[in-house]
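the sequence isn't on hand, but the structure is:
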């Protein structure tokens, strides 16, 4: 029995390393082989940003599906290492084919999403410097969405960053304070940054949240934490929409085929309007 226990640390460490390796296996870049008549194509990249504990699996299936359905195709993987340095893998020729960029964080189990704010901002800076990107879309889940909205509001006016076009948030908590508890400092800072928004901006923010039957939560994020974004953008020219997806858990917001169809039509649909995930077909 003693000899068996001696092997336990090796097994645990080996399993963890195997998980880390497999979780970083992002879907490979691929050309766009299918074009749809109901999709608008341009060279604006769309970033796919995972939440806390997110990994390559978060969006691998979605990215494959988007390419198969002709909405867009993956061109780059951006992996942020433990020191916060972004590494770009892949080739992007700048063609108007709805390029998709998968973002991965080596340190995905952070105490909060503050580090991700800086990492996302740096990724955007490099995209402009290296690839000449002037505008971008983003699909962001959970804390990835929290970081993305902070990056945009706090730093989006910088001239060395591309301008946001469309931001699709999936179950992103914005105000994580609790009744009777201390205020969420990050949320207070976000509200104070609202004056940074351009008066003539054309940004669109689509804030999606799920609920489980009979509950005001998706199982991880309460509805009020998501909808707290509304007063932040209320006085701006930003096009803001909230979309409720009932009977949908936190993980299903990015992993459900119903949501994949919604994401495709919302970001690249010919009419550029946010559809209802419960009624989207094709």
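Looks like it came in fine. Nothing here was measured: the structure is a model prediction, and the numbers come from that model. Numbers count the residues shown, from 1 in each chain.

CA atoms for contacts and neighbours, from now on please.
OK.

and what about residue 248, helix, strand or coil?
Secondary structure assignment for residue 248 (DSSP: H, G, I helix; E, B strand; the rest coil): coil.

isn't it up against residue 208?
No - using CA atoms under 8 Å, residue 248 is not in contact with residue 208, being 10.8 Å away.

and stretch 76-84, end to end?
Terminal residues of stretch 76-84 lie 18 Å apart, using CA to CA, to the nearest Å.

ugh, typo on my part, it should be stretch 226-238
Stretch 226-238: ends 17 Å apart by CA to CA.

next, the one to line up against it:
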């Protein structure tokens, strides 16, 4: 477990010892800011720490909600991480990558031009310029609260589905998308079925 403070201080608990497929949890000591940008900076510090101190060259990522938003911005905003830490499998749970589009919209690529989210447009350019030369698998998992087909109650599907537009520039990315019915934003990381599915994605277990 790694904790990171707003000033960038890091401390850890537990052992790593170069274990294959070790499980590492990242926690922010304070994440109640008005935006997710301070957490992007803190997470970048953590990822650099993992790479430099533990020489991690290839990782899987599981992230819920803004945790995924922060990760993709941290990784895409760092040429060093792109050059020294490869992604393998990325599992996003209810992660918004674009936050200006209405939940009444269905995904279409042309919505890139309708977006007024400056953070999304920055990410779009960073993804386009990413010199990706190896395969990556991205799993975009969403929930639909009871009675709705467009939102998990907190994040509209369209704001997660715009991830398709980001990965389109890279043929080596295999994109998977799944919506769990009658599942709220909170339940995405609590329901046993979903946790088992994630375990199967990462480790091939049922």
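Ah, there it is. Computed from a prediction, not measured in an experiment: that's the story for all the values here.

now the TM-score, please.
The TM-score (TM-score structural alignment, normalised by the length of the second structure) is 0.86; 193 aligned residues with a CA RMSD of 2.0 Å.

residue in the second structure paired with residue 61 of the first structure?
When the second structure is aligned by TM-score structural alignment, residue 61 of the first structure is left unaligned.

what ranges do the helices span in the stretch 51-200 of the first structure?
Assigned by DSSP state H, counting those that start in this stretch, the helices in the stretch 51-200 of the first structure fall at 57-69, 114-131, 143-155, 185-192.

tell me the most buried of those?
Greatest average neighbour count among the helices of the stretch 51-200 of the first structure goes to helix 143-155 (a mean of 24), per mean count of other CA atoms under 10 Å.

by how much does that helix deviate from the second structure on average?
Compared with the second structure after fitting, helix 143-155 of the first structure has a mean deviation of 1.3 Å; criterion: mean CA distance after the TM-score superposition for the first structure.

so that helix matches what in the second structure?
Residue span in the second structure matched to helix 143-155 of the first structure, by TM-score structural alignment: 66-78.

can you give the distance of the matching stretch from its chain's centre?
On the basis of CA atoms, centre = their mean, to the nearest Å, stretch 66-78 of the second structure sits 7 Å off its chain's mean C-alpha point.

again with stretch 111-131 of the first structure
With CA atoms, centre = their mean, you get 12 Å for stretch 111-131 of the first structure.

contact partners of that stretch?
52, 78, 80, 84-86, 94, 133-134, 143-144, 146-148, 150-151, 155, 160-162 (CA atoms under 8 Å, 6 or more residues apart in numbering).

what residues in the second structure pair up with that stretch?
Using TM-score structural alignment, stretch 111-131 of the first structure pairs with 34-54 in the second structure.

ok so, going back, out of the helices of the stretch 51-200 of the first structure, nearest to residue 7 of the first structure?
With CA to CA as the criterion, residue 7 of the first structure lies closest to helix 57-69 of these, at 29.4 Å.

packing partners for that closest one?
Other elements packing on helix 57-69 of the first structure under the criterion 3 or more CA pairs under 8 Å, 6 or more residues apart in numbering; DSSP states H and E are strand 73-80, helix 252-255, helix 257-268.

got CSV for these, with distance to residue 228 of the first structure and mean neighbour count too?
Formatted as CSV, these follow (distance: least, CA to CA, whole Å; neighbours: other CA atoms under 10 Å):
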stretch, distance to residue 228 of the first structure, mean neighbour count
strand 73-80, 29, 23
helix 252-255, 19, 20
helix 257-268, 22, 21
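
can I get the ones you listed in a markdown table including distance to residue 57 of the first structure?
Below are those laid out as a markdown table (distance: least, CA to CA, whole Å):
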| stretch | distance to residue 57 of the first structure |
| --- | --- |
| strand 73-80 | 13 |
| helix 252-255 | 9 |
| helix 257-268 | 14 |
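
so for residue 204 of the first structure, which of those sits nearest?
Closest among these, using CA to CA: helix 257-268, at 10.0 Å.

OK, contacts around the equivalent of residue 166 of the first structure over in the second structure?
Using TM-score structural alignment, the equivalent of residue 166 of the first structure in the second structure is residue 89. By CA under 8 Å, 6+ apart, the residues touching residue 89 of the second structure are 59, 60, 61, 136, 137, 138, 139, 202.

then residue 160 of the first structure?
125, 128, 129.

list the contacts for the residue of the second structure positioned farthest from its centre?
In the second structure, the greatest distance from the average C-alpha position (CA atoms, centre = their mean) is reached by residue 147, at 26.4 Å. Contacts of residue 147 of the second structure were listed using CA under 8 Å, 6+ apart, and they are residue 182.

mind checking what it lines up with in the first structure?
That one, residue 147 of the second structure, aligns with residue 214 by TM-score structural alignment.

how about residue 193 of the second structure?
Using TM-score structural alignment, residue 193 of the second structure pairs with residue 258 in the first structure.

which one of the helices and strands packed on helix 57-69 of the first structure lies nearest to residue 196 of the first structure?
helix 257-268 (24.1 Å).

tilt between the closest one and helix 57-69?
70 degrees (axes from the mean of the first three to the mean of the last three CA atoms, to 10 degrees).

how much does helix 257-268 of the first structure stray from the second structure?
Helix 257-268 of the first structure, aligned to the second structure and superposed, deviates on average by 0.8 Å (mean CA distance after the TM-score superposition for the first structure).

determine the set of other helices and strands touching that helix.
helix 57-69, strand 163-170, helix 252-255.
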